[in-house]
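Participant: the following block contains a protein sequence and its predicted model.
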Amino acid sequence: MHVHNVVCLEDDLDLAHFIELAVSAWPATVHLAHDGVHGLELIRAQKPDLILLDLGLPGLNGWEICTVVKNDPDLRTIPIIVLTAVPIENQERGVLSQVFDYLVKPFSLYHLRHALESVLVPA
């Protein structure tokens, strides 16, 4: 059985643990980071199946991380689901075209699991 590898970058500790529980519905290992610098290190080390990316991270923000990932030949194919409190209409469309999906906070467990199902398909 394939165990998915997920990196979650979220600075809200409660939300990060909520996400960790939601991802546990799949056979998955979740690696958490609460700032952008550590998160980018985790992404490079883990080369995950999925990145869950808060935009408002300290250190490097989510857009900066997204740009680095999408410009790195070893990482660019990793799907990114953006987690944001800013209404999507106010986001830059060019950057949004680089991500797999996005969830506007607060989001429900149903919406999170639906987004995860799009990426974490059974192997």
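Facilitator: All right, it came through fine.
Participant: please count neighbours and contacts with C-alpha atoms only from this point.
Facilitator: OK.
Participant: burial measure for residue 30, as a count.
Facilitator: 20 (other Cα atoms under 10 Å).
Participant: same check on the one 10 residues further on?
Facilitator: For residue 40, the tally of surrounding residues (other Cα under 10 Å) stands at 21.
Participant: I'd assumed it was in a helix, is it?
Facilitator: Yes. Assessed by DSSP: H, G, I helix; E, B strand; the rest coil, residue 40 belongs to a helix.
Participant: also this one, for the comparison:
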Amino acid sequence: MDEKKCCGEGYRGIPLEIEASLCRCGGIEGLIERLPPDAAIAARCAAHRALADPFRQKILAMLAVQPLCVCVIKAVLEIADSKLSYHLSVLKKAGLIQGDQQGNWIIYRLTGEGERWAPPRT
């Protein structure tokens, strides 16, 4: 078999256009250097997991309209306190929402990251 050479590395049987493109970016090393850091990939995965639930999508959609207290979110979703607490916790851990204490109330709002991931308004 003829072994393709690129940047001193051998690639067997890859298409010529892929080989040429790979060489332009510095070979496998160059490709690896262009990957996002592991922490950024982990944060993105956490966001995707947090987004993979209809209740959490609705919470983000509501908070895209305005900041809200728990009682309003609960009234809209019609779910138990424990279930709502869980969903809010998942969204907070993913960095999509934040809760600010205001007297006896916690007011939830989207973070900058949450604004990027919130469903579009209709």
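Facilitator: Arrived safely, thanks for sending. Here the structure is a predicted model, which is why all the values come from computation and not from measurement.
Participant: need the TM-score between these chains.
Facilitator: Once superposed, the chains reach a TM-score of 0.25 (TM-score structural alignment, normalised by the length of the second structure), with 48 aligned residues with a Cα RMSD of 4.2 Å.
Participant: and the gap between residue 113 of the second structure and residue 63 of the second structure?
Facilitator: Residue 113 of the second structure sits 13 Å away from residue 63 of the second structure, taking Cα to Cα, to the nearest Å as the criterion.
Participant: pick out whichever of the two has more residues nearby.
Facilitator: Just comparing residue 113 of the second structure and residue 63: by other Cα under 10 Å the higher neighbour count belongs to residue 63, 21 against 13.
Participant: ok, that one - contacts?
Facilitator: 108-110 (Cα atoms under 8 Å, 6 or more residues apart in numbering).
Participant: so what's residue 31 of the first structure closest to, chain neighbours aside?
Facilitator: residue 7 (4.8 Å; Cα to Cα, 6 or more residues apart in numbering).
Participant: A strand includes the one you found, no?
Facilitator: Yes. With three-state DSSP as the criterion, residue 7 of the first structure is part of a strand.
Participant: that one and residue 22 of the first structure: what is the separation?
Facilitator: For residue 7 of the first structure, the distance to residue 22 of the first structure equals 13 Å [Cα to Cα].
Participant: more neighbours: which of the two?
Facilitator: Between residue 7 of the first structure and residue 22, counting by other Cα under 10 Å, residue 7 is the more crowded of the two (24 against 15).
Participant: next SSE downstream of the helix or strand containing residue 64 of the first structure?
Facilitator: For residue 64 of the first structure, the host element (DSSP states H and E) is helix 62-70. Toward the C-terminal end, the helix or strand that comes next after helix 62-70 of the first structure (DSSP H and E) is strand 80-84.
Participant: what helices and strands are in contact with that following strand?
Facilitator: strand 50-54, strand 101-104 (3 or more Cα pairs under 8 Å, 6 or more residues apart in numbering; DSSP states H and E).
Participant: give me the buried positions along the following helix or strand past the shortest one.
Facilitator: Beyond strand 101-104 of the first structure in the direction of the C-terminus, DSSP H and E gives the next helix or strand as helix 109-117. Of the residues in helix 109-117 of the first structure, those buried by neighbour count under the rule 16 or more other Cα atoms under 10 Å are 112-113, 115-116.
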